[in-house]
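1. A structural model of the following input is requested.
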Amino acid sequence: MEKRGVPPEIESWFAGRGWRVRRHQSEMLAADDAGRHALLVADTGAGKTLAGFLPTLAAFTPSRLADEPPPEGLHTLYVSPLKALAHDVHRNLVVPVEEMGLPMRIETRSGDTPSDRKRRQRDRPPHVLMTTPESLSLMLAYPDSFSVFGGLKRIVIDEVHAFATGKRGDLLALALSRLQAIAPDLRRSALSATVANPQGFREWLAPWGDIDDVALIDGEKGADPSVEILLPIEERVPWGGHAATWAIPQIYEQIKANRTTLVFTNTRFLAEYIFQHLWNANEDNLPIGVHHGSLSKEARRKVEGAMARGELRALVATASLDLGVDWGDIDLVIQMGAPKGSSRLLQRIGRANHRLDQPSHALIVPGNRFEFLEAMAAQDAVNEGQRDGESFRPGGLDVLAQHVMACACAAAFAEEELLQEVRSSLAYAWVDETAWKRVLAYVSNGGYALKAYDRFRRIVREVGKDGVARWRLSHPEQAVRHRLNAGIIIDSEMLQVRFRNGRSLGKIEERFAASLAPGDTFSFAGMSLEVEQLKDMDVVVRASSKAAMIPSYGGARMPITAHLADRVREMLVDRAGWARFPDDVREWLEVQDYRSQMPGPGQLLVESFPHHERHYSVYYTFEGWNANQSLGMLITRRMEDMDLRPGGFVANDYALGVWGLRPVTDPAPLLSPEILQDEFIEWVQSSHLLRRAFREVAVIGGLVERQQPGRRKTGKQVTFSTDLIYDVLRKYEPDHVLLEAAWADARTSMTDVGRLANVLERAERELVHVQLERVSPLAVPVLVMIGRERTPEGSVDDDLLIEAESMASAAMRLDEREEEAD
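-> Sure thing, here's the model as predicted:
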């Protein structure tokens, strides 16, 4: 094939801006010219998005067209995880198109796009359409999808790491398979700055997982980022807490010293909390904004516009701004609290500067001493260019059911042909004839226990004169119902906590409520409450004289990655490396090492000690909050069976603290592998976890509709419907496809069973039990969380100080005999 190179029009446009076409940009063009798919891994600021679009721009240049008319119809699809990102890229892509005078029309399509424009986009598609996985799947659910996408040449997937390994990635993988069947010459491109496993993503991107079809292109290396850890000027690194409000005065000085600062937090609550603290410190009345997913679309767009125009001095945000929104004038990124992963930190650092040849500047502000270690581990990983690995999982059956229905809405399909199409994606290569027939049976009638109800009859099977079995819609209205309800993102619900007489105490997140079962006790609104029942969207409780076994509700949390957790464990046993730590952190570790032991890699350290007439055990797992929370539930249940009279537990990313009225002399029986076969299954099924997971898969799989013509069901109505069906299926069809999908979700996303299994494996291989006379220094950060409650009215850090200082004093104090021996 003739080497075509970069068109002169593009070369001139780059030169006119004082730029040059970078190596990875020209390699993306060369891969496309060679008819290959491509994965580009390049630093933020390297021109990734422009590289992804370069083959599209080249196809419309006069030198490539050679007096031929420009291509008609849809040429390139751009898919991003965020609507805001698609709008931002649209704005930036229009500039080179207009300045080069290319005959291209570029439009966006999302859930916010007016319906008349969506119809026009199908009747007269633009040359480039920017969209999301959900909107793309909906477009494929129309009969005209074959003509709309028939001439498609390219698809560009931006920030592919953000969704490829989850359910949105499943939906996109199925859409890619369908598009490849409609347009066999389609070439796929994926872009990312933070992929740690390029081979896995090449396999995900390639049809039939053939990575030889996917060119791996590494971006030109830019300037190394500058990452520093902010420490208290005079005080010590805090023992507990994670909001890091101690740093507000120093952060405010940084905001004043820089042109624009982006302050990242890990939760929406903390975004509001930190913003309020900064606003209270804002003596100079600087323009400071806040941005997170719970704000209205109008509020988010207003803040985004102000940032783009350079009108804000600081913006406090969550993961809603992690991805590629291009604001080149940001001087500094501040990460409040633990970064949780090196890839996430790199992504956030990349929002600063946005120029490849100049370093991005970032500050990490640890909330406590373990978070300081995590910050050091993340800083080291960034300096070494190490990213967190992403693990792929089998595609979800609920997503597959939704895709099957979308295909049926477009046209009748032959079941064997569609199966081959589905299996061409890595996520669904595992689907065999048996699984396929189960999915088709479910989509056709809801399953054995529900097939008597007409409303679940969505598709019917017919054998044509050619002997081929094809599936078609049972009624045209099924297409309307599907398009109203299709989607993957399920909003998290809040549940009311109330007494039986109806008096409400407030709301807790459903994720926490789902882990509760009748008889469990937890702290809320300053009281110890016992769960009586979970009914619809209510947690019905009664006041309890028993101590709360679950001290606080957890909320949404990002767990520490396994990569970063391993680095922290290595730091704990690298005594020579402690010299670079602040004095108080080094002393904390030295006293721990003297009085007890360090939790080394490959082992599970458990410490047991009395404190305030209770007996405590702390398990140093380093497997993340979700796995530790699940382990706490299981251990306390097993302690009950062994008459150890458990009082409760508390967890963070690094450790689990459990207490009771009787001492644990040997933790091994509490950690036997059978706990995942017996207590785990019983707990998940008796708690609300499986019921909650079923609600999500029932909505995704189309069993229950959120939206009906002219009205939308409330969360309470959806819950009532799914709970009713769940009870029927559990009784009459326990092997139903959606119950299987719900069980898979409950095991992976809700309980993190994989990392939970890691704890038990380490316990079986090398369990180290140290019995102490009093609390150890390493135990303090997790134990001071006891009794803390994270409510909008409460403080995150300040309430811990008195208890932290008291417990820390006991932990750090040396006995007279220890001092003499020393």
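2. only C-alpha atoms for contact and neighbour calcs from this point on.
-> Noted.
3. residue ranges of the helices in the stretch 201-350 of the chain, please?
-> Secondary structure of the stretch 201-350 of the chain by DSSP state H, counting those that start in this stretch: the helices cover 248-257, 268-281, 297-308, 342-349.
4. out of those, which comes closest to residue 10?
-> helix 297-308 (25.7 Å; Cα to Cα).
5. Can you give me every residue that contacts the closest residue in space to residue 244 that isn't next to it in sequence?
-> Among residues not flanking residue 244 along the chain, residue 367 sits closest, at 4.2 Å (Cα to Cα, 6 or more residues apart in numbering). Residue 367 makes contacts with 237-238, 240-245, 336-338, as judged by Cα atoms under 8 Å, 6 or more residues apart in numbering.
6. this one as well, want them side by side:
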Amino acid sequence: MTEQAGVPPEIAQWFEGRGWRVRRHQAEMLAAADEGRHALLVADTGAGKTLAGFLPTLAAFCPSRLGGAIPVDGLHTLYVSPLKALAHDVQRNLLTPVEEIGLPVRIETRSGDTPSDRKARQRARPPHVLLTTPESLSLLLSYPEAPELFSTLRRVVIDEVHAFATGKRGDLLALSLARLQALAPGMQRAALSATLADPDSYRDWLAPWGDIDSVALVEGEPGADPDVSILLPRDERIPWSGHAATWAIDQLYEKIRAHRTTLVFTNTRFLAEYIFQCLWDANEDKLSIGIHHGSLSKEARRKVEGAMARGELRALVCTASLDLGIDWGDIDLVVQMGAPKGSSRLLQRIGRANHRLDSPSEAVLVPGNRFEFFEAFAAQEAVREGRRDGEGFRPGGLDVLAQHVMACACSGPFREEDVLSEVRSTQAYAWVDETIFARVLDFVATGGYALRSYDRFRRIVKERDGTWRLTHPEHAARHRLNAGIIVDAEMLDVRFRNGRSLGKVEEGFGASLEPGDTFRFAGMDLEVESLKDLDLVVRAAKRSATIPSYMGQRMPISTHLADRVREMLADRAGWARFPDDVREWLEVQDWRSHLPAPGRLLVESFPHRGLAYTTYYTFEGWPANQSLGMLVTRRMEDRGLGPLGFVATDYALSIWGLEPVEDPAALLSPDILTHEFVDWVQQSYLLRRAFREVAVISGLVERQQPGKRKSGRQVTFSTDLIYDVLRKYEPDHLLLEAAWADARSRMTDVARVADVLDRAAREIDHIRLDRISPLSVPVLSMIGRENLPSGAADDELLHEAESLASLAMRVDPVLEDQFRRSPG
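-> Below you'll find the predicted structure:
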């Protein structure tokens, strides 16, 4: 690559010295920057996306471009990533070309883990390149020196943009970008991703003032197709139920032995701990196997990351904490334990293997049960076809906007019209008008009508000249202590008596333990010594332990994969691709009942153990099915059907009661979302939980105070008290509106509930049976076990599933010959 193509000779020579070439998309990212355009790069993992994003920055510091001038001191480029681990990894990899080319570029990271003295020094004497997260960037903007700090900014690079742009972290980043653009009008924006289903929607999000034409779309060179296989039991009999896939441990260990380095992904922190322990139990060769998830201490995570970078581990069991961008070239196998949930997520995880564009990544999917087998099969096909999925964009959250307004006030006095103009320049908040913004300002200034008599909610005030300022400097310090978007379940520090921290467990779990109880965490058996404030003091246990269950949010199956699974079930000619026991399962289901079909809703009713059961095959994900279960049982109660309970999975909802459901369509009429839904959400814990989160994000309730942190119980007590006051005296309060938006979209997945109702209104296949159907076995086997930790309950699940299956799969002797002779 020559300078005539736009690449400085210093960079071209560095590529040539490594036996590489500047790829087309890397040169196009540089060309877009030279033309003064923003850019969105969509390229496969291993295509050198991060280097492409930084190429304009490196070029700006090349002697051939400086023309003998000294580089301008100050912050030149911001790199924003969703993960602290990714920022540290990028720093390691970015230092290599900087040092080998000899560029005068200083690179540093900044996150919640950065020491306070270094943060202060970065504000006073910033590096040329700062690697950070959306939350840390927002906090930087809250300091009075922000205008001077960012005045030299020329470029912002947003890595793995798909991971957070559609959520509240994306709202916060969009507002920060607008603020940065006002402070540095010439700033260029660049975003990078390997897994975007709709690039234009992300161009719209990235562009200031919705000017999508100002954002160049750069598509990467295609890479080698990944090698994705599905691991089956040796007898090819896939379990009916369960999620941990512990049947595969011996086979998984064999694959670890046969590869250099294996990355084993799980969908929850609990499963990471559980699978890690299972692998250690099978580890006859004493291979180096590590564990990584978000609850482990910073020191533990860094230690594992360093060991992986040095090639010292043979396997690493992890969660989404390592989904994104980590460049460890020695990984030659990625394993997904359990359902992949989405093709984009799977592609992202597969990309951790080899991390080279020209080499195929090897991945193995390990389904925990039969429905997960279909999901894995659908994901395998989607990857083969290059089809991606992902969440859509929604209006920005008012709680996030309130936090941003407070950050602006902490930086210095501001004029209402100036900040509103910045806010409206974003895609997330283009809908905000003067009236809505005035409500946000009033909330930040007084807490709202019902709370304005309390001094502690008076944070900003409007002066006679029309500017807004802080009522007291201490509000700035309190804001910086509490600002952030991620509102996790309250956690307890797990530490030894000498102070050494192991990480965190949920407060609800820790509070249930007493001295002498044992549990397993960070790969160790621990015994509780005491619970002091927010510290769970432990020592090494002398006996085997139980395992903590992390109650994190469930990832639902994507709409894309759900549609593919329905199509697979309806495609009888394609059943030949499946193992014999799965094919027989579908054949008996088809013989005795129906199979779910695209565009239709299958509902089965049957007696079982003296009760009336109804199973709805929605394929809309656990949150939507859970919400539908709550709504339908309320209607059944009103109609005298005596509902007794329900159980939900990603694929189906099963409800049992005293009386049979004769007309499921009446239970699924669309008006359920205008009447029962509103009543249910208002009376359930959902709205309170949503309010707790928006109250914390907006700054109404503070978790952190100087020298101490409120417990989860204290935060919940405060938010519940305020919630009751607002519901009674100010039902149209800004935060109640924000909580409603969260409850509808995120917690209840009401859009996917509406999809079920829409299908029900068009066509229902209601099948009445004399006993349980084969397809309902996986969901019914979950009854009474759904709240138990995955893995710990798997033995029970398998036993119950086999018992139910023997009943469901039995074909009456008189009909058996006809069944065996039937087509398919």
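7. Let me know the TM-score between chain one and chain two.
-> The TM-score (TM-score structural alignment, normalised by the length of structure 1) is 0.91; 768 aligned residues with a Cα RMSD of 1.9 Å.
8. sorry, back to before: so the residue nearest to residue 244 of structure 1, which of the three states?
-> Secondary structure, DSSP: H, G, I helix; E, B strand; the rest coil: residue 367 of structure 1 is coil.
9. closest to residue 184 of structure 1 out of the helices of the stretch 201-350 of structure 1?
-> Closest among the helices of the stretch 201-350 of structure 1, once you apply Cα to Cα, is helix 342-349, at 33.9 Å.
10. So which residues of the stretch 201-350 of structure 2 form strands?
-> 215-219, 227-230, 262-265, 289-292, 315-318, 333-337 (DSSP state E, counting those that start in this stretch).
11. Mind putting those strands into CSV with mean neighbour count and distance to residue 409 of structure 2?
-> Supplementary listing: the strands of the stretch 201-350 of structure 2 in CSV, determined by neighbours: other Cα atoms under 10 Å; distance: least, Cα to Cα, whole Å:
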stretch, mean neighbour count, distance to residue 409 of structure 2
strand 215-219, 21, 31
strand 227-230, 17, 51
strand 262-265, 27, 42
strand 289-292, 24, 38
strand 315-318, 25, 40
strand 333-337, 25, 46
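12. Now distance to residue 209 of structure 2 too, for those strands, in CSV please.
-> Shown next, in CSV, are the strands of the stretch 201-350 of structure 2 (distance: least, Cα to Cα, whole Å):
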stretch, distance to residue 209 of structure 2
strand 215-219, 11
strand 227-230, 41
strand 262-265, 39
strand 289-292, 40
strand 315-318, 39
strand 333-337, 40
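13. quick one: which of the ones you listed is nearest residue 47 of structure 2?
-> strand 215-219 (10.6 Å).
14. Can you list the neighbours in contact with the closest one?
-> Under Cα under 8 Å, 6+ apart, the answer for strand 215-219 of structure 2 is 25, 28-29, 32, 37-43, 199, 203, 206-207.
15. next one: stretch 135-152 of structure 2
-> Stretch 135-152 of structure 2 is contacted by residues 74-76, 110-112, 123-124, 126, 169, 172-173, 176, 180, 183-184, 404, 407-412, 476, 480, 483-485 when judged by Cα under 8 Å, 6+ apart.
16. got it, and stretch 807-816 of structure 2?
-> 585, 588, 771-774, 777.
17. Grab the two from the residues you listed that are most spread out in space.
-> Among the contacts of stretch 807-816 of structure 2, 585 and 771 lie farthest apart (Cα to Cα), at 15.4 Å.
18. Neighbour count for those two, which is higher?
-> residue 585 (19 against 16; other Cα atoms under 10 Å).
19. For the more buried one, what is the enclosing helix or strand?
-> Assigned by DSSP states H and E, residue 585 of structure 2 belongs to helix 580-592.
20. residue range for the helix or strand that that helix is followed by in structure 1?
-> Next helix or strand after helix 580-592 of structure 2 toward the C-terminus (DSSP H and E): strand 601-608. Per TM-score structural alignment, the counterpart of strand 601-608 of structure 2 in structure 1 is residues 604-611.
21. mean shift between the matching stretch and structure 2?
-> Mean deviation of stretch 604-611 of structure 1 relative to structure 2 after superposition (mean Cα distance after the TM-score superposition for structure 1): 0.6 Å.
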